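In: Here you go, sequence then predicted model.
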Amino acid sequence: MPKQIQDSTDINYQQTIFVVDDEPDVRAALRLLIKSVGYSVECFASADEFFNQFEADRKGCLILDVRMPGMSGMDLQEKLAGMETLLPVIMISGHGEIPMAVKAVQNGAVDFLQKPFSDQELLDRISQALAINSKRHDDYDIKNNVQEKYNTLTPREREIFSEVVTGKLNKVIAYELNISTRTVEIHR
């Protein structure tokens, strides 16, 4: 059983579909389907194998089987949620039950598919998950950019900034901080 199924062309894609399933036939079929529409794909035989090679900054989505020997898909999903990863998770199961699907979604899964599912259904879910991942990365980048800029502010600028974001007028801020209106305008 191969440890990981991957083509050398995979590195040419920005987003990767990660497949974690203990059944070799399922991994091979999903790999072929996903590659056939031009996505990069990496397959793993266990949740532990994926977790040990996981890089939080990778873009894409995770297709995760619920029941596997060792660490279950639900356990892996909980670990990833605790790490606040940006990677959307699509849970798949041959034994799907409503409580299990609810728990998966509550833990952050973007979808839950019961086997067997149609190729198009999975591809549609992958497309949606990749859009979610792109938005999450964009939001994360914006947040980091804002934080970096905030970190460059002087203590006085931070003090004024915290008042500005509450919607206060320059005159009110100047009065409350016992500074001139002009100082507020300069630091604003």
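Out: The structure has been received and is ready for your questions.

In: hey, let's count contacts and neighbours off CA atoms from now on
Out: Will do.

In: Now do the strands in the chain.
Out: Taking DSSP state E to define them, one finds strands in the chain at 4-5, 15-20, 40-44, 59-65, 89-93, 111-114.

In: Quick check: which of the ones you listed is nearest to Q120?
Out: Evaluated over these, closeness to Q120 peaks at strand 111-114, with 12.1 Å, by Cα to Cα.

In: Can you list the helices and strands that the closest one packs against?
Out: strand 89-93, helix 98-106 (3 or more Cα pairs under 8 Å, 6 or more residues apart in numbering; DSSP states H and E).

In: Put this next to the previous one:
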Amino acid sequence: MTPATVTQTVFLVDDDPGALRSLSFLIQTDNLNVESYQSAQAFLDQFDMERSGCLVADVRMPEMSGLDLQRILRERGSQIPIIFLTAHGDLAACRRAFRDGAVDFLEKTQLDDQALLNLIRTSLERDLAARKASRGQHELLPMLQTLTDREREVMDRLVAGRTVKQIATEFDVSIQTIAKHRTKLLEKLKVENDIELVRMILGVAATK
């Protein structure tokens, strides 16, 4: 269930051309892909939610603010990590940004280049992990539907830490019978052992 290599992009949105050039240059020095937009609408017109990356956006922009952009993205179902930059310390805007899931809210006058790059790297990793988990959910459901009721019951108990012997005693059947159910369900779920089973089931459950 290992995903193919994903190309990630840092999307920059700022109505200040100078700020865009400066940020773009900084991020490219860290060998990251960058796309720049001078308005929130221009970004929305081009944005594809299937693309992995993170968004670095100015808070105050004409026509559509960074916070409005964040709201629209969330309404459309995008969970892209967002880092906000602002030239004006605004506590209300900061609260709203974090309430809606922003990664961070930074003042341009106190911006540290390396700290920003580290934050961008963390955001990219976060987006990649979220997409991997989402793929895991979509891949797992069809496989779970192939399990019989008994195989599902055995799986639930294995994930809960029960042994084959304990499960056999609970169902009043032979150990060999439960072992066969275990072998079959592992084959259907394409995992090699109980550890991989637990990692897959609990890993997906943690993202719901």
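Out: Perfect, thanks for sending it. Every value quoted in this text rests on a predicted model; they were computed, and no experiment measured them.

In: wait, which of the strands of structure 1 is closest to S134 of structure 1?
Out: strand 59-65 (7.7 Å).

In: Look up the average distance of that closest one to its aligned counterpart in structure 2.
Out: Following superposition, strand 59-65 of structure 1 is found to deviate from structure 2 by 0.7 Å on average (mean Cα distance after the TM-score superposition for structure 1).

In: Distance-wise, check the residue most central in space within structure 2 relative to Q137 of structure 2.
Out: Taking Cα atoms, centre = their mean as the criterion, A130 is the residue nearest the geometric centre of structure 2, at 1.8 Å. Separation of A130 of structure 2 from Q137 of structure 2 (Cα to Cα, to the nearest Å) stands at 11 Å.

In: Please apply the same query to D48 of structure 2.
Out: 21 Å.

In: Neighbour count: the two, which is higher?
Out: Shown here are D48 of structure 2 and Q137; by other Cα atoms under 10 Å, Q137 has more neighbours (18 against 10).

In: Identify, by residue count, the longest helix of structure 2.
Out: Counting residues, the longest helix in structure 2 under DSSP state H turns out to be helix 113-144.

In: Just want the angle from it to strand 52-58.
Out: Counting by axes from the mean of the first three to the mean of the last three Cα atoms, to 10 degrees, helix 113-144 of structure 2 lies at 140 degrees to strand 52-58.

In: Now do helix 113-144 of structure 2 against strand 82-86: the angle between them, please.
Out: 150 degrees.

In: So which other helices or strands are in contact with helix 113-144 of structure 2?
Out: Using 3+ Cα pairs under 8 Å, 6+ apart: helix 113-144 of structure 2 touches strand 52-58, helix 175-189, helix 194-205.

In: What range does the first one cover in structure 1?
Out: Yep, that's strand 52-58 of structure 2 we're talking about. With TM-score structural alignment applied, strand 52-58 of structure 2 matches the range 59-65 in structure 1.

In: centre of the chain versus the matching stretch, how much separation?
Out: With Cα atoms, centre = their mean, to the nearest Å as the basis, stretch 59-65 of structure 1 stands 9 Å off its chain's centre.

In: before we move on, the earlier item: could you give me the buried positions within the longest helix of structure 2?
Out: For helix 113-144 of structure 2, the neighbour count (16 or more other Cα atoms under 10 Å) marks 116-117, 120-121, 123-128, 130-131, 133, 136-137, 140 as buried.

In: now do stretch 42-55 of structure 1
Out: 42-48, 50.

In: Same list, the residues you listed, but as TSV with distance to E84 of structure 1 please.
Out: Formatted as TSV, those follow (distance: Cα to Cα, whole Å):
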residue	distance to E84 of structure 1
E42	21
C43	22
F44	21
A45	23
S46	21
A47	17
D48	18
F50	16
